[in-house]
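K.L.:
Sharing a sequence plus its predicted fold:
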Amino acid sequence: MPQRSMDRRVQQAAVVGCAGMAYNNRVRACGRPRAAGAMQEGHMTPDRTMSRGTRAKAAALLPCAIALALAACGGGGGVRSNPPPVTPSGPGFTPTVANDGTLTQPNPPTIPTQGAALAFDAQFGKQLQVINAGASLGAGALGSGIGIGILDSGVRRNHPQLSPRVAYNGFYLNSPPNNPNVDYVLEHGTWVALTAAGSAIGRWPGGVAPAATIISGRFLSDNPPVDDGSGQGNAVSTADAAGFADFLDDAHADLYAHGARIINNSWGGVYFEDEAAGATAMAAGYTDFILNKNGLVVFANGNYGNDARFRADPSDTSSLPTLAPSLGLERGWLTVAALDPENPTQLLSFSQYCGRSMNYCLSAPGSVYVVGASPVDGNDQTTDDDKIYRVQGTSFAAPLVSGAAAAVWSVFPYFNNDLVRQTLLGTAKDVGAPGVDAVFGWGVLDVGKAANGPGKFAWGDVAVSFSGNSVWRNDIAGSGGWSRTAAARSPWRG
């Protein structure tokens, strides 16, 4: 992709001004003062160190395994036998039923067993424990072959827990004032990538999808802007939103060309002067990636939850499918609220609720641990690789969902973006008010369950097409139907 930069005004607006989190406050990390830098949708707090075709309706639950064209439960593993003798209905006449061999399956496919769930360090593994990632990792749902785009501040490609899986580092900024000669200046994008897809080391458990590929697009300015006084970042006119959409369309195309099927967006700080017109203009930057390229967008809800004016809904950018409904973006869109991992029935105080976006929103821990990603000097890439840091924000809830999407897609590569989205939402653990609610959305991410396939058919009929075998292990609730096309055995287990 050519180094096309967004309009300078929009570029300055495209970084969140974190409510209650000073950008340049000095914090202490493991006993030494450090400059915090721009946190986008997150901030850092110091912590301790350590060393390194048959259609079936699912009325309430899909109650039985379905093999080949078996249309009713039971049946002896797909073998239909002769019925017992029937009492003659008249002199000299005994009715018979010929054996129907069309349902005979002499060698039914074997449903493989899954590996044991992984256990995590009690302190540093809480973020994965809460979302049941031990089950998905133990079952081998590692995100292999799936690219996660990180549209952020850049990713350190030689980070030992990411290398050599950072396949691409795109630079989408003006230079100067931004430095094109390094992978990043702000660590935020590296933290996000580690949360989604870092490999484990020592007591640090790694990310949700440690075999996924990272495709980085650096577009957040090295020097964060100042909030315009609104408390929610910077206003964007409709004209600027249209220009931003052109930039985003190019950025998404570039990330997709380098392998990204999921694009994580842990940024904010943009609100529209004219909400409806601005949202529609900006949303155009996502239509090609979602509708034509089968991509999945994951957005952080925003960190202005401590301000009652903004708490009830996600940010304007994360709510685009709601604000611009005619474009049909919801099929490839998820927003994420920040759950408190120490009390996973409530959100962290700074997190904005699912609100207007609750139908495509879920919750994941927003206080996580990352390893070896804090530069000693903001102008170089030297790090303390033996240290673990705690970082907080909806920025870090979002990549847990992005990693979960990669895990699901690696198990079910024939899923489209909508079915990956439905699987993550429909397997979430319900918390708060029963059902989908305005605080937690569909509930708490459960990647272990999602890696076993859909849990609800709540969005209408589902159609899949693939060859070979695939196992869906969850009971499936909902009134939707499903259909499958392919001339191959397919053990469905629900």
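P.N.:
Perfect, I can see it now.

K.L.:
When you work out contacts or count neighbours from here on, use the C-alpha atoms and nothing else.
P.N.:
OK.

K.L.:
Mind giving me the packing neighbours of the helix or strand harbouring A338?
P.N.:
Element membership of A338 [criterion: DSSP states H and E] is strand 333-339. Judged by 3 or more CA pairs under 8 Å, 6 or more residues apart in numbering; DSSP states H and E, strand 333-339 is in contact with strand 296-300, strand 361-365, helix 394-411.

K.L.:
Now do the spatially closest residue to G403 that is not a sequence neighbour against G435, distance only.
P.N.:
Spatial nearest neighbour of G403, excluding adjacent residues (CA to CA, 6 or more residues apart in numbering): A196 at 4.5 Å. As defined by CA to CA, to the nearest Å, A196 lies at a distance of 27 Å from G435.

K.L.:
Can you tell me the element D246 falls in?
P.N.:
In this structure, D246 sits in helix 238-257 according to DSSP H and E.

K.L.:
Show me what secondary structure element comes after that helix.
P.N.:
Assigned by DSSP H and E, the successor of helix 238-257 is strand 260-265.

K.L.:
What is that following strand packed up against?
P.N.:
Here strand 260-265 touches strand 147-152, strand 296-300, helix 394-411, going by 3+ CA pairs under 8 Å, 6+ apart.

K.L.:
Please identify the most buried of the ones you listed.
P.N.:
helix 394-411 (a mean of 31; mean count of other CA atoms under 10 Å).

K.L.:
about what we covered before: now tell me what touches the helix holding D246 from outside.
P.N.:
1, 4-7, 9-10, 149, 170, 172, 215-217, 263, 272-274, 277-279, 281-286, 288-289, 293 (CA atoms under 8 Å, 6 or more residues apart in numbering).

K.L.:
among the residues you listed, which are in helices?
P.N.:
By the criterion of DSSP state H, membership of the contacts of helix 238-257 in helices covers 9-10, 277-279, 281-283.

K.L.:
Second structure for comparison follows:
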Amino acid sequence: RLAIRTATIAGAIVAAACVYDAPVTPHDTNISAATVSTGPSLQIAATATAEPGGRYLIVFNPGRSAAAAIATELSTNGGHLEGLHEQLGFAVVSGITSEAAGRLAKADGVGSVEADIEFALESPSQAEALDASDLGTQSAESPQTALLFARQWNMRAIRADAAWAGGALGSPNVSVAILDTGIDYRWPDLNGRVDLARSISMRPDEDARLHTWFGALNLNPITDLNGHGTIVSSIVASNSNYFAGVTTRTTLFGIKVCTVFNTCSTLATLNGILYAADHGADVINMSLGGAFPKSAAPGLVSIFSRVLNYANRRGTLIVVAAGNEAADLDRNGNIYSLYCNSPHVVCVSATGPTAAPTPVGPFTNPDAVTPYTNYGRSAISLAAPGGGITSLNVLVSGPCSQTALVWHQPPPPTPGAPLPPPVIDGPLCPENAGLFRLSGAGTSFSAPHVAGVAAALVAMMGPGNPSQIRARLQNSSDDLGAPGTDPFYGHGRLNAGRAVSALP
């Protein structure tokens, strides 16, 4: 049973959330030799961090390297080299001023300098306390015995139960990298599933907050202060004590690129993809993203293509969330959608029930296209459960990170003044109050269903063949909507049982 004691939280129940809010126009992020743009942002979901201490992409001229110039600038005026990728023709630096970025733009070997873009990530925020006394004979060998499996319409919708019955539980030799807000690796459903040696934080600002709030606990830097990454991770793989995951044996490792304040660094994500590919990730899950005019950051578009091509050559399958703006990705003009407009990705749209009178159903039409999901015949690869929005009963649920924090944004001190820094109020799901479940809806939750099935397929078919895994996922899906490739379902709704040959 559930002790229905709702945590005190700030903000509304997430309905269509978990990725980016809308196609946006960020600052002009291209840094010329003469000037650094400080023009206003035209929309809400992305900002270019061109302020002092910002993070910048340095794109090299073809066949050139600017490593020496970067080293000289950083040693003379300060800053940090976050990544130097000469083979791919770029570097990422942080902690430098816009003036320093302007100097680097004039350096020998530099083609362009572009400021980082922080995309918004809206996290699930409906938390309920769990009663641990009901935890009994749950087993990772039988995920359907998880305490809250009756609520998990999402696992039944993709026939994960058939995959489990056929023995497809994943393998510890298969790794899925979670690029997100971190992972609560101490939560019972995730304890032992996360490789902490390979996990890494690429957000020094989050590392400082972790130390401030939980320094005495000596936690790994991958610790999740937001909650988003923990629930995403549990969908890919779980010990199935409380919540069943698509697999139970898959190894996870976390790469923190997002913050407690619901922002994700595009350049940290770039570095994170390369880190994951170079550290043995068979699958990367990215339940994050955004959109910007191609003309605003042409170097970034080019570099992302190079990075994703590199990961594909390394044998890594990349699964991404489609986004939640009900936008047609085939008709977005000059807007570039990260990451569904990028090469070699499996882009996942969202399905969810239209109604459920109780938390355990019955669930009406769980394969319905959600009203928030992005779509597009050329963009969407597959559909998977993301959660409905008609009631709490049709959301997707998972573990609430024991270190997730609640925060609020104070208003500007005077009309037209800049917003002050956000303020952290305290824990969302405090460890001393027991365990909590977190619920929400969005394509953020769709993607990890696909990543989990992909991990099960790698365990069956062997590593290093992302194109074969992608084809198997698509060819085994349920063809819903219009026959053939559909703008909303892509090749079809994910079918775990058929993918692993447990169903005809």
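P.N.:
Received the coordinates, thanks. These figures come from a predicted structure and were not determined experimentally.

K.L.:
ok so, going back, what residue of the second structure matches up with the residue nearest to G403 of the first structure?
P.N.:
When the second structure is aligned by TM-score structural alignment, A196 of the first structure is paired with V236.

K.L.:
Excluding chain neighbours, what is closest to the residue positioned nearest the centre of the second structure?
P.N.:
Against the mean C-alpha coordinate of the second structure, by CA atoms, centre = their mean, the closest residue is S287 at 2.5 Å. Of all residues not flanking S287 of the second structure in the chain, S444 sits nearest, at 4.4 Å (CA to CA, 6+ apart).

K.L.:
The helix or strand containing I235 of the second structure - contacts with which helices or strands?
P.N.:
Using DSSP H and E, I235 of the second structure maps to helix 228-236. Other helices and strands packing on helix 228-236 of the second structure, by 3+ CA pairs under 8 Å, 6+ apart, are strand 175-180, strand 396-399, helix 443-461.

K.L.:
so which of these gets nearest A471 of the second structure?
P.N.:
Closest to A471 of the second structure of these, according to CA to CA: helix 443-461, at 10.5 Å.

K.L.:
circling back to that earlier point, can you say which of the helices and strands packed on strand 333-339 of the first structure is nearest to G372 of the first structure?
P.N.:
The nearest among these, by CA to CA, is helix 394-411 at 15.9 Å.

K.L.:
now the helices and strands packed on strand 333-339 of the first structure in TSV, with distance to A312 of the first structure?
P.N.:
What follows is those, written out as TSV (distance: least, CA to CA, whole Å):
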stretch	distance to A312 of the first structure
strand 296-300	14
strand 361-365	13
helix 394-411	15
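
K.L.:
more crowded one of A196 and G435 of the first structure?
P.N.:
A196 (31 against 13; other CA atoms under 10 Å).

K.L.:
That one touches A209, doesn't it?
P.N.:
Yes: A196 of the first structure lies in contact with A209 (CA atoms under 8 Å); the separation is 6.1 Å.

K.L.:
tell me, what's touching those two both at once?
P.N.:
Common neighbours of A196 of the first structure and A209 (CA under 8 Å, 6+ apart) are 403-404.

K.L.:
Which position in the first structure pairs with R498 of the second structure?
P.N.:
Residue correspondence to the first structure (TM-score structural alignment): R498 of the second structure is matched to K449.

K.L.:
Contacts made by the strand holding A338 of the first structure with the rest, please.
P.N.:
Contacts of strand 333-339 of the first structure (CA under 8 Å, 6+ apart): 296-302, 314, 318-319, 321, 345-348, 351-354, 357, 360-367, 393-394, 396-398, 401, 421, 440, 444.

K.L.:
what about N343 of the first structure, neighbour count?
P.N.:
For N343 of the first structure, using other CA under 10 Å, the count is 11.

K.L.:
Confirm that it sits in a helix.
P.N.:
No: according to DSSP: H, G, I helix; E, B strand; the rest coil, N343 of the first structure belongs to no helix; its state is coil.

K.L.:
correct me, but the residue nearest to S287 of the second structure touches V232?
P.N.:
Yes: taking contacts as CA under 8 Å, S444 of the second structure lies within contact range of V232: 7.2 Å.

K.L.:
N312 of the second structure and A291 of the second structure, how far apart?
P.N.:
22 Å.
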